[in-house]
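Visitor: show me how the following folds:
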Amino acid sequence: MRAQSDKLSQVISISKQKYSVRSLLEKVLPENGVFVSYNDDIIPMDKQIVFKSKNGYKVESILEKICRNENLSFEVKEDQILIKFYDRPDSEYKYVISGSIKDVESGELLIGAAIYIPQLKTGVSTNAYGFYSFTLTKGVYNLEISYIGYEAQSLFIDINKNLKRNVELTPKSIELTELHVDELNPLDIKAHSILSSTNRIDMNMAKQIPYLGEVDVFQSSLLLPGITNIGEGVSGINVRGGNSDQNLILMDEAMLYSSNHFFGLISIFNPDAVKDVEILKGDFPAKYGGRTSAVMHVRQKEGNERETQVSGGIGLLTSRLMVEGPMLNNKASYLLSGRSTFWDLILRNLKNPDFNDIRANFQDVNGKVKFNINSKNKIYLSGYWGADATKIGTDAYQTWGNRMVSFRWNSILRKKHFFNTTAYYSGYRYRYVENEEFRDFTGRISIDDFSLKLDVNSYLNPNNILEWGASSIYHKLLPGELISGELDTSGNEFKLEDETGIESSIYLSSENRIGSRITTLLGLRVSHFLNNAESDVYIYQPNVPKSVETITDTLKAGNKESKTSFWNILPRASLKLLLLENTSAKISYSSSVQYMHLLSNFSSPTSSDNWVMTGRNINPTEMYQGTLGVYRYFPSLEMNVSAELYYRRLDDVIDYKNGANLFLNPQVETELIFGDERAYGMELFVKKTFGRWTGWVGYTLSRVERKFDSQFEELTINEGNYFPSDFDRTHDFALTMVFNANEKWSFSSNFVFYTGRPYSFPDSKYEFDGILIPNYPSKNQDRLSNYHRLDLSATCKLGEYKRTGQKRGYESNLVFSVYNVYARKNAQAYFFSEDEDRTGKPVVNQLSVLAFPVPSITYNFIF
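Guide: Sure, this is the predicted structure:
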């Protein structure tokens, strides 16, 4: 036994990464005094053996590699090793089948396509890059492959070695004369994500519904349950009552800070370039962090791999153009798109002088290149640049926008480990310019992020998928700067010092299928934030409200004592139970932390709002959420139905003292107060995705309340009691319908109803210097009137064929839409003034935005 142990434990030097079995048995082992007896007829002599390192391998390890997945075993007899035939059961053979799922027409990878194995009653979904992997025992299997809006495929495989199977799916076509519905595919329930509170925006369906101007990701999301905003003409979205800064907005893995163009009416995402939109409402996978409300991940298309295409649209509000196609002999693909508005030119040339001083324009450019290095390695380079400019009357000229560059490397290791390495830069710039005497200055605010992260999917077997990775972001903020111009003689130049911080994390999650009915997802994220204290840090007197008068000391920038560090351990867990073949229930728990905060005196974020970092005087916001849901699929109608209950708690949310000064304030923490928030509710959702009639209906019943309680009056709101948040909305209902009348015409409609948002009304008035001033006794104890609106749209598909019967080389359509059809005057706000005819009598005035029908026409084309 000792001789056997010594022989098998001998270490053999390995100089190359790959050897044939013949080379190992006839050269490498004998040269090291190890002799093997075998029969050539049973040994796969040309089989290639891969070695990961050159540090040397034990003889036992080398022999295991030779015999693995073969009918072979080995043993030591005297001074020789014998390899012999061994009839193993099929269950001892493990092979990997992997590949990607694509659109047959464009070559675009399909995210979330389902691959199901009926014999095992299990399956997986493709990841964000269209990749899938199974580890299976030897045998014959049937793979059922499906994706919403595409024809399903069946693939029979006899697996006796590692296999690669790429599949291309064909888009479904609607036969209006005879509607055929497939039988239930078990993938629709068993292979979908285990995560609760997840929505995906189907861009093909989104292009059919009415919009204000053009197809828009944010306008689509507002029709889903639990997602709202303050009102028309404002920026950002609020998910389950969270502030807009609590949303993690990603484009191709890179984080963005500003998400809207054109007074908040249009998102920064060009619909032509968008491939997939995933919205996670609080139940985050372990890979996501840094925000406490939601994740919206927008992935751009990769460029058509088959042929060059030009598409775009011309509309009253925006116009856009996109070019995509293959390059480098089909080893790469590219996409380039741009958008702009002509409103600036229109306003300048109007005869009415009231409009001549108004400036309103935006532009953005998207670009992406994908390089197929080989079957296991791909490189992506994505970019975005956007800019807005506005000026109304004598107001300052304002410009702002995002810029982003993202580099990603996809690599597949041993067919079941998918690596995605991302490095990105993301920046935000805001500038405002005054050109009047004594007010000639330029102000600016900026954010710059530099990030590196690694995300790995390990498909260990059909019942166990690991996700793990790490990330780090270097944040650099310029909170504010004023630069005097030539006409300003005041010399009031001022700059707040830059702030820098490093936000890092590691994570691990494991999805496990237990039997045929239970699936669990256990995750852990460890988060760390370091504020480098690049600006002075103020020490305040304890146990009293922070103010300039209570500063007791100043820690100079760069001082070790001024740096602050935060650690957070964030568990996530989900459980899915398959109740019936097409019905499941889920329960989940999630926690997260946010270190970056948006400061704004307005309910809706504006371009001039500023971000601040967690530090010695500003706490991170922490979130804890639980969700319970039931989900059912009706195969005869191709309809999904879901009902969810949720409860979410946030600690250290930020509000402001009365009259808070947030502008260029080096002691901005003296204007902040910290409290708690709770949000709870029920969301109902019904969606039909295929057929002549499609659409969805969503309803949300919810409450969002805040509490700021302190022994000091200036740090207390509403006597320390819970009160409705600005984003509280009791009832929220949205109905979206699309009717495909025939091959030429389709019609759609949106109807929206929701409870008016909380508002503060005065209970009395007083006079100061001859001016009537309203007195507000408490915050958000009243509400605006209820909101409702109807939008209609019609799409006319222009002729595909010429009069001669020859098919045209392009496709096009005209979209006619009317926003707010019945001219509902929805209240955005109320303000108070004195009656011109009756001195001392106040008048309540209602502010309504778009209180009239807004028609739009857009011409779309692709060739």
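Visitor: from here on, contacts and neighbour counts on C-alpha atoms
Guide: Fine.
Visitor: name the nearest residue to residue 857, sequence neighbours excluded.
Guide: residue 816 (4.7 Å; C-alpha to C-alpha, 6 or more residues apart in numbering).
Visitor: following element in sequence after the helix or strand containing the one you found, please.
Guide: Secondary structure from DSSP states H and E places residue 816 in strand 811-819. Remark: after strand 811-819, the chain's next helix or strand is strand 829-834, criterion DSSP H and E.
Visitor: so which elements touch that following strand?
Guide: strand 842-847 (3 or more C-alpha pairs under 8 Å, 6 or more residues apart in numbering; DSSP states H and E).
Visitor: ok, and what's touching the strand it packs on?
Guide: With contact meaning C-alpha atoms under 8 Å, 6 or more residues apart in numbering, strand 842-847 is reached by 827, 828, 829, 830, 831, 832, 833, 834, 835.
Visitor: how near is the first one to residue 605?
Guide: The gap separating residue 827 from residue 605 is 18 Å, by C-alpha to C-alpha, to the nearest Å.
Visitor: buried residues, the strand or helix carrying residue 622. List them.
Guide: Here residue 622 sits within strand 621-634, counting by DSSP H and E. The neighbour-count check on strand 621-634 (16 or more other C-alpha atoms under 10 Å) flags 621-633 as buried.
Visitor: what's it in contact with?
Guide: So strand 621-634 is contacted by 188-189, 196-197, 282-283, 292, 582-595, 639-653 (C-alpha under 8 Å, 6+ apart).
Visitor: and for stretch 189-202?
Guide: Residues outside stretch 189-202 that contact it (C-alpha under 8 Å, 6+ apart) are 112, 114-116, 122-125, 217, 220-221, 276-285, 519-521, 574-576, 578, 581-584, 586-588, 627-629, 633, 644.
Visitor: second input sequence below; structure requested for side-by-side comparison:
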Amino acid sequence: MKFNKWIFYLLISVGSISTAQTSSNKTPLTAIIKNLEQQFSIKFSYAVEDINTISIEKPSNAFNLQQTIDYLNAKVPLNFKALDSRYITISRLDKTISICGFILTEDSQKSLSGATIRTNNSKVTIASKNGSFNLENIPLETSITISHLGFETKEIKATAFFASAKDCPTIYLKPTKEELNAVLIPVFLTSGLQKAIDGSTILNTKKFGILPGLTEPDVLQSIQTLPGIESANESVANINVRGGTNDQNLMLWDNIKMYHSGHFFGLISAYNPNLTNKVVVTKNGTSAEFSDGVSSMINMSTNSEIKNSVSGGGGINLISGDVFVQIPLAKNLEIDLSARHSITDFVNTPTYTNYYKKSFQDTEINADNTTKNSSSDFYFYDYTAKILYDANDKHQFRANFIGITNELNYTETNNSDDSKSKSSALSQKNIGLGGSWNAQWTPKLSTQFNSYYSRYNIDSRDYRIATDQMLTEANEVIETATKLNLYYAFNEHIRLLSGYQLNETGMLNQTRVNNPFYSSTKKSVLLNQALYTETEYNKNNTYFRLGVRLNYFQKFQKFLLEPRINFRQKLSEQLALKVESEFKNQSSTQIIDFEDDFLGVEKRRWQLVDNQNIPIATSKQVSLGFDFNEANWNMELNGFYKVVNGITASNQGFYNNFQYQNAHGSYTDRGIEFLINKTTQKYSTWLSYTFSQNNYYFESFSPSTFPNNVDIRHSVTFGFNFNLQQHFKISFGAIYHSGIPYTKPVAGNETVKNGNNYFVNYDAPNSLNLDDFLRLDTSLSYDFSFSPRLKAILRAGIINVSNQNNIINRYYKVDPNDTSKTVQVNNKSLGLTPNVSFRVNF
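Guide: Presented below is the predicted three-dimensional model:
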């Protein structure tokens, strides 16, 4: 078997473990009952499971029997009833209560507005400006979770409100070092999506509600709901942020840089959303702490808090199954494990079939040929492990491991001649190993030390029996890095960050043929160092972050200075002005090789810059915008201007006359992003629009300026989520955007001959556009409980409900039957694709 499936069985076995722990300074009810039996010579009749977890203050010794019973009925969610002078029954009290409270910060005891109050049966409310909240019809066994970005999450049982149902208790949240980067909009588009005050978007997968077409909180699919973020070819491995290419997105998983993002060659995220705790997406105004990713940063974090009991879950959908478990081994030690595997070893579902056709269209794997028999075997898996250790209240240690794999095996046999068979294989892997040490030296001074190792491999093998020829290709990336951050909080409003980072990156590209023998191996190594500092200020109506990063490339003896600005000023209670700007660089890129690709499926290979043929990519970006928030209405308007220099023709994937040329150039993207969102406890609806004008400039080309390959002028998303019942949600939405540019051959002169080979004779580059793209999606979600501790959720979704025939790419090939003509090739999007998922969490 390709994957150690016993890992799943092991995790499921471990996940069935449950622990219970009672921690209270009050007296257990069982002990109180025994004392009362002796004091009044009475007997209580009850079920042990109804009372063994309850603790309260002892009733006064001055109470008589009736006063004692009245006291117990008022203090606990049980019914004490005297049958006669000797026997008293205790039964469960099936009722709901209304709860309320005031949320304050533990240190300054100030009201904490915007905190999220959530029950385990999905009731949600937001604390008001004075920190108050109310929830009605809450079952007594319900758990209430109170959270706010920058503060530790607190969980309280509804039974704690029972004795003081007429009073609103004060609840204190303890701040963490993220306090300055506060939440601006606690529920944005759907539950689990939040807007931070620095303009970044936060996805909390544990609290994720529902989005159109999705059955799980897929990180890279969910962020495409945001304006300015889309995928021109409907692939999560090809996320385009404000006109950038996919390799211009910095992808971090628990501070480990990852070089691979998608399973199924880009159709679903390679990161298990059920273990990922928080995702921060930043398009501009990035912290000086981070480099690389001249288009965006996608920073994923897993659980970092040690629990007091075992928790976990498992699920299955029509593509894969997964399981995860979080096991506290001691009060200060925990291990978190997860694994996910495609189900293609057992069954081919309609979802898998559609994904397969989409991934492998126009390749030799999916080619229709009546003269050949072919078979393919494709599967993927990923797994993670994390160790959490708290030496004490001031020192925390974390160690992380992640592994991602895609495997494809393909065989082809000629119907008339078995000697003309071939066998091929393709493998993609990315593993990451990281560790961190967080230390709080004084109330104002803290440090964070991170180190990681990341390795990416793609390997291809193609063996042809007739010629006894074996072709192997490989692309490898190995990166190690160390980072030290120092934080100093002058007060609750001002914080200083200073740090140092050291990166060493090595890349290899290799091609070998055994008959006739040919071998080519190219290796390169780059050492980067950086110093950075920034100050962050957040008080009343003003947020300001100013930073600078100094990069040094030892190989080229080159310095790059990168300033960063992030500013937000409230102009009124509803309206705020925001300004973001950054300089960034990138020292690695993906080259697209059309002549020498991996089975026609994966044409991208990572390469390091050499400051000559492949220069360091640099970006300059500025954006100006306004936020409006009033009565659950959120509106954003942003104008942006971005210039990226140092791109190469070989990493753009040109289907025109520049396809095989080497040149340096740039692209400029300017546009406007608009989003309006109305969110209530019952529903959420949104509409976003992006106008973008994205052009290349290559001085050595003619024409030198022409539209970018991902120049999508107009893009619109619409969504509507509605809670039909307490546990039942439905969502539907639409995605529309202009067709991307393409280049057609010259009419009447479609091909040209060079030596013995014919090539497509393309007309003006990117002068035409495909038809507009339109897709309608829908989802529904139903959650329920097997027990207070065991929860389940059933979700179903359909991508492209109307089965729209969208063309997402068009290019031309020389007609093999008539070399004077060309054949038009259209790559199509997913057709109507259903999916269903079922999850159980404990």
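Visitor: how alike are these chains, TM-score-wise?
Guide: After superposition, the two chains reach a TM-score of 0.70 (TM-score structural alignment, normalised by the length of structure 2), with 652 aligned residues with a C-alpha RMSD of 4.0 Å.
Visitor: in structure 2, what residues pair with the strand holding residue 816 of structure 1?
Guide: Aligned by TM-score structural alignment, strand 811-819 of structure 1 corresponds to residues 791-799 of structure 2.
Visitor: superposed on structure 2, where does the strand holding residue 816 of structure 1 end up, distance-wise?
Guide: Superposing on structure 2 places strand 811-819 of structure 1 at an average distance of 1.6 Å from its equivalents, by mean C-alpha distance after the TM-score superposition for structure 1.
Visitor: can you pull up the most central residue in structure 2?
Guide: residue 219 (2.8 Å; C-alpha atoms, centre = their mean).
Visitor: that residue: what's it in contact with?
Guide: 203, 269, 271, 273, 279.
Visitor: run through the helices of the stretch 151-300 of structure 2 in chain order.
Guide: 219-222 (DSSP state H, counting those that start in this stretch).
Visitor: what about the strands in it?
Guide: 151-157, 170-173, 183-185, 193-196, 201-203, 229-230, 240-241, 249-253, 256-257, 262-263, 268-269, 276-282, 296-302 (DSSP state E, counting those that start in this stretch).
Visitor: apart from its chain neighbours, what residue comes closest to residue 14 of structure 2?
Guide: Using C-alpha to C-alpha, 6+ apart, the closest residue to residue 14 of structure 2 is residue 325 (7.5 Å).
Visitor: what do we get in structure 1 for the one you found?
Guide: Checking TM-score structural alignment: residue 325 of structure 2 goes with residue 323.
Visitor: isn't residue 564 of structure 2 up against residue 289?
Guide: No - counting by C-alpha atoms under 8 Å, residue 564 of structure 2 does not reach residue 289; the two are 10.1 Å apart.
Visitor: next helix or strand past the strand or helix carrying residue 99 of structure 1?
Guide: Taking DSSP H and E as the criterion, residue 99 of structure 1 maps to strand 94-103. Next helix or strand after strand 94-103 of structure 1 toward the C-terminus (DSSP H and E): strand 114-117.
Visitor: hmm, who's touching that following strand?
Guide: By C-alpha under 8 Å, 6+ apart, strand 114-117 of structure 1 touches 122-126, 141-147, 186-188, 191-192.
Visitor: from these, which would you call buried?
Guide: Counted by 16+ other C-alpha under 10 Å, the contacts of strand 114-117 of structure 1 give 122-126, 141-147, 186-188, 191 as buried.
Visitor: all helices of structure 2, in order?
Guide: 6-15, 29-40, 48-51, 65-75, 219-222, 350-360 (DSSP state H).
Visitor: residue range for the fifth one in structure 1?
Guide: Under the alignment (TM-score structural alignment), helix 219-222 of structure 2 falls on residues 217-220 in structure 1.
Visitor: so among the contacts of stretch 189-202 of structure 1, which ones count as buried?
Guide: Neighbour-count burial within those applies to 112, 114-116, 122-125, 217, 220-221, 276-285, 519-521, 574-576, 578, 582-584, 586-588, 627-629, 633, 644; the criterion is 16+ other C-alpha under 10 Å.
Visitor: any idea how far stretch 270-281 of structure 1 is from the chain center?
Guide: Distance, stretch centre to chain centre, for stretch 270-281 of structure 1: 8 Å (C-alpha atoms, centre = their mean, to the nearest Å).
Visitor: that stretch corresponds to what range in structure 2?
Guide: With TM-score structural alignment as the criterion, stretch 270-281 of structure 1 aligns to 272-283.
Visitor: my guess is residue 732 of structure 1 meets residue 225, correct?
Guide: Yes - the pair residue 732 of structure 1 / residue 225 is scored as a contact, 7.5 Å apart, by C-alpha under 8 Å.
Visitor: which neighbours do these two share?
Guide: Taking C-alpha under 8 Å, 6+ apart as the contact rule, residue 732 of structure 1 and residue 225 both touch 698, 699, 700.
Visitor: mind checking what the last one lines up with in structure 2?
Guide: Okay, so that is residue 700 of structure 1. Under TM-score structural alignment, residue 700 of structure 1 pairs with residue 690 in structure 2.
Visitor: what is the burial count for the closest residue to its match other than its chain neighbours?
Guide: Distance criterion C-alpha to C-alpha, 6+ apart; nearest residue to residue 690 of structure 2, sequence neighbours excluded, is residue 673 at 4.5 Å. Applying other C-alpha atoms under 10 Å, we find 20 residues neighbouring residue 673 of structure 2.
Visitor: to which residue of structure 1 is residue 673 of structure 2 aligned?
Guide: In structure 1, residue 673 of structure 2 lands on residue 683 (TM-score structural alignment).
Visitor: so that match sits against residue 644, correct?
Guide: Yes - look at residue 683 of structure 1 against residue 644 with C-alpha under 8 Å: they come within range, at 5.2 Å.
Visitor: if we ignore the residues flanking it in sequence, what's nearest residue 323 of structure 2?
Guide: Among residues not flanking residue 323 of structure 2 along the chain, residue 314 sits closest, at 4.0 Å (C-alpha to C-alpha, 6+ apart).
Visitor: contacting residues for the alignment partner in structure 1 of that neighbour?
Guide: Correspondence of residue 314 of structure 2 to structure 1, assessed by TM-score structural alignment: residue 312. Applying C-alpha under 8 Å, 6+ apart to residue 312 of structure 1 gives the contacts 272, 319, 320, 321, 322, 860, 861, 862.
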